[in-house]
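# Give the three-dimensional model of this entry:
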Amino acid sequence: MSFFKKKNKNDVKKETFMFPTIDENVLYFRDALYNTDDLKTRTIRFNGIPGVIIYLETIANSEELQRSLLIPLSQANTEQSIDTIITSSQFSKTSNMNIAVTTILKGNSVLFFEHGTEFYILNTLQLHSRSPEEPENEKIVRGSHEGFVGNLKINLNLIRMRIQNRCLKIEYVDLGWETNTQVAIVYLEEIANPELVDEIRKRIKSISSDMIFSPGYIEEFIEDKPLSPFQQILYTERPDRVEAHLVEGRIAIFSEGTSDVSIMPVSFFAFFQSPDDFNIRFYAGSVFRLLRFLSFWGAITLPSIYIAVISFHFELIPNDVITVVKSSIENIPFPPFIEALIMAVTIELIREAGIRLPSPIGQTIGIVGGLIIGESVVNAGLVSNVMVIVIALTAIMSFTIPSYEISNTARLLSLPIMIAAATLGFVGIIFCLMIIVIHLCKLESLGTPYLAPFAPLKIPNLKDSIVRFPIWMLNKRPKNIKPQKIIKQSRSREWDKNEK
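Okay, the predicted model is just below:
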């Protein structure tokens, strides 16, 4: 028996009265919340009458439930009524099933009895006192400054607080023979593509390993092309970013013990988007997003272009600059490729040292080390001034990319392109870029095109790709992930009759 085989927007507003039996009521709640795994029930007995307490464990406070209901019930006498026993500061009653479901989504617990006529609603919302510090690698100027932590229940609580929707579903899976790591698959039942959900569920449950303790372990088991240098799963520590992707129809994977949340499927362009893009004017947001996208390709090709120009295409240098370049490189004992390799390795060493050391020392190493080493190698005649500028600009470009994983990809891909530039000049660079673009066109993230909406071309979805159109024009969800609901907002700004 199922009460919610097909729902529309008006079904949840309809008044549905309480059923006479406990089993019917529990079944209704489970169907209304899509059998989410964090929906818990607890049976009790009062004056010989069986009852049930139902709540969402990810958002309800079990200690408050114990204090305000369970302990008073155990100490009550037969002459007392439930109204006088409940000690919750916020306590109400209703006979409407849909109101009861809505209150559960807000962190309340619902109590009802066999052949009862009303639900007893207790405020048991779980509040976590946590610092407002945002993730170090995903800082923004405006908007939310919350970040996930290493506790699965707290992370799911943050999502439940942001998306108070009955079709938000959570499925628990335990992975790892020895570690038994709890993993949660989170999605919106009425929006996410059921085929995608089934595919993710199948891939995750097929993982056979004795140890799973980080998203990186899960990623390599479930991604389409594990040997590709490009990231196919988006990681984030920001609740607002997960919220936006869930509402668009994507699926999020939470794991116990880590603050990273995996989002899938994603396109290549999702790695260059930032929550700041939607918190500032769309002109600025589009320019900054395009700048990040161009910085990725610049980080890959800039050292190679310099190597190709110096080694093969010197005639491209303007006459006014050729003297400066010539004087900079004429006494250098190494070819441009070796110069670039020395500086690239040096930058990577400084970067890794800055990450591993404590923050105050790491910042000092980055600044002092860069200045001292850069000045020293130039004075020693091992590297030219121009090469130091090129490598420094390349490093800055890689820092502008919001995704740490794609930044790593840019650093890795620059080496083979540098080798091709040192061997064939511009021909080698173009050849490598063609291979990269062809690979991106063939790549998929959970069966969806990686270069969508450009390949295949979906013109309406270009509004939120390498540039951002105004929010009131983004009326549809991305078609590449095939959500159940394409329209996400009605025609906006109809109040402005002068706007065409």
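
# only C-alpha atoms for contact and neighbour calcs from this point on.
Will do.

# Can you pull up the most central residue in the chain?
Taking Cα atoms, centre = their mean, the centroid of the chain lies closest to T236, which sits 3.9 Å from it.

# I'd guessed it sits against M264; true?
No. In this structure, T236 is not within contact of M264 by Cα atoms under 8 Å, at 11.4 Å.

# please give me the structure for this one as well, since I'd like to look at both together:
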Amino acid sequence: MHFTDEIKERTINIQKQKLVIVYMDSMVDKQSLETNVIGPIIEAYSEQTFSKNGLQISIMSLIKSAEVKCSTNITDIVNGLRTGASILLVENDEATVIASVPTAEDRSIQEPENEKIIKGPRDGFTESLNKNIYLLQKRNKYENLVAKNFEVGEKSKTKISLLYMDDLVDRDVLSEVIHRIQKIKVERVQSSGELEELIEDRSFTIFPQVLTTERPDRANSYLLEGKVIIIVDGNPQILVLPITFISFYQSPDDYNNRWLVGSFFRLVRMLSFLIAISLPAIYISVVSFHSEILPIGLLYALRVQTEFIPLSPFLEAILMQIILEILKEAAIRLPSPIAQTIGVVGGLVIGTAIVEAGIVSNVMIVVIALTAIASFVAPVNQMGTGVRMLAFPIMFLANFFGFLGITVSLTMLLTHLCKLESFKKPYMYPIAPLDFKGIKDTFIRPKKKIHL
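This next block holds a predicted model:
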């Protein structure tokens, strides 16, 4: 380790020997260091003598820390410093005592901003690995919950924890996940998104093969389904795997409401996926190729609005989609009060001005607005972003081939989804391959039954 001003030391003279305590200033809880490490040692040895060979054992028995060990390995010592441990060096002794006294500066448990629900618990994961494991164990009283710890990144040494139910997990999936984690050979892993990219089956697809969530109740429900949970230290986003396409359109609200209400909104989300990827393409096809399918009144109104528009329907749609993405990115990056202003200004002022300028038609504004709203319906943001990207190639084919282009693109999309896998498990299960037993909790949320 290179010298840094973060490294502090304190020397204690006990009888005829020196005890040097080394720690990183920002990583150690100084009050805990004084109370649980330094204080007991000074108090115990202020009026006693000790033998050189028994010093480490004596010190280890005095330190009031949950993790204390003795080591001569320089890697253990450096890692201890970087993770909030104090290093105790004794004059003329090779062995070193490592006592963990990390600082407890963590964000408090709050409701996740990205996964709002109407009914249900309001706690969410934080950046603390131990606190996230606690949130899962608090909900899960089964004795079969297993946690395995790993380190990834040759330089970052990022801690990750893999959790699963020992009696429910698929052993083949578990072995595959562990194998992929152990194969990671990179210098650093900083976030769960980086880890996701390193272990997923296929990176060249817009469909995520790992689900991320900040909700402990949702993560625990997946544990009880036999799935594997990965927690990355320093990240509130928890990875769930293997996962299916349908899971991205399911929400905890489905199970917190009556089964009829939950089923209705689940079907609405499924419909929103089709609207988000195909509505602009359908508009382009109708205006450019298949206007005869419209009623005469609607066709006349549409012709009046588009007659003096200089851009083709395809360029109109591309332009408005790009403007929408720019506004969304601006709203995300700005502080909340300003972001709300940007949303209102972008939606009303720019939309109205661009129509009055004769660049796009009113109908196109309505189509793009419905498309955007439909893409935001997905409970998991990962899928919503991918759906908006997917609309571009479908619009391109619709511009040249009309409904035939839409049919071909949707067929290719369905084929791709059926071939996709998440940790060797079918991505479109239970639809492809078809499983009537597993399909009962797919489109319709089944009614809970009381067993007497």
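
# TM-score for the pair, please.
Overall, the chain-to-chain superposition scores 0.76 on the TM-score scale (TM-score structural alignment, normalised by the length of structure 2); 361 aligned residues with a Cα RMSD of 2.4 Å.

# how far away is the equivalent of N193 of structure 1 over in structure 2 from L224 of structure 2?
Using TM-score structural alignment, the equivalent of N193 of structure 1 in structure 2 is D170. Note on D170 of structure 2: its distance to L224 of structure 2, by Cα to Cα, to the nearest Å, is 12 Å.

# just K141 of structure 2 next, same as before
Distance of K141 of structure 2 to L224 of structure 2, given as Cα to Cα: 11 Å.

# When the two are compared, which one has more neighbours?
The residue with more neighbours, out of K141 of structure 2 and L224, is L224; 17 against 9, by other Cα atoms under 10 Å.

# what do we get in structure 1 for the more buried one?
Checking TM-score structural alignment: L224 of structure 2 goes with V247.

# Quick check: that match touching V186?
No. Contact criterion Cα under 8 Å: V247 of structure 1 and V186 do not qualify, at 11.2 Å.

# Quick check: neighbours shared by those two?
Shared contacts of V247 of structure 1 and V186, defined by Cα atoms under 8 Å, 6 or more residues apart in numbering, are not found at any residue.

# can you map out the helices along the stretch 351-500 of structure 1?
Taking DSSP state H, counting those that start in this stretch as the criterion, the stretch 351-500 of structure 1 contains helices spanning 359-379, 385-399, 404-424, 426-442.

# Onto which residues of structure 2 does the last one map?
When structure 2 is aligned by TM-score structural alignment, the counterpart of helix 426-442 of structure 1 is residues 403-419.

# what does the matching stretch contact?
Under Cα under 8 Å, 6+ apart, the answer for stretch 403-419 of structure 2 is 278, 281-282, 285, 393-395, 397-399, 426-428, 432.

# Could you do stretch 221-232 of structure 1 as well?
Residues external to stretch 221-232 of structure 1 that are found in contact with it (Cα under 8 Å, 6+ apart): 200, 203-204, 207, 220, 233, 264-268, 405-406, 409, 443-447, 450.

# tell me, it lands on which residues of structure 2?
Here stretch 221-232 of structure 1 aligns to structure 2 at residues 198-209, judged by TM-score structural alignment.

# for the matching stretch, how far is the first residue from the last?
So stretch 198-209 of structure 2: terminal residues 12 Å apart, Cα to Cα.

# in that stretch, what's buried?
Using 16 or more other Cα atoms under 10 Å as the burial criterion, the residues of stretch 198-209 of structure 2 that qualify are L198, I199, E200, D201, R202, F207, P208, Q209.

# List the buried residues in the helix or strand hosting R218 of structure 2.
The secondary structure element spanning R218 of structure 2 is helix 216-223 (assigned by DSSP states H and E). Using 16+ other Cα under 10 Å as the burial criterion, the residues of helix 216-223 of structure 2 that qualify are P216, D217, A219, N220, Y222, L223.

# Heading C-terminal from it, find the next helix or strand.
Where DSSP H and E defines the elements, the next helix or strand beyond helix 216-223 of structure 2 is strand 228-232.

# Tell me what angle that following strand forms with helix 216-223.
Comparing the axes of strand 228-232 of structure 2 and helix 216-223 via axes from the mean of the first three to the mean of the last three Cα atoms, to 10 degrees yields an angle of 140 degrees.
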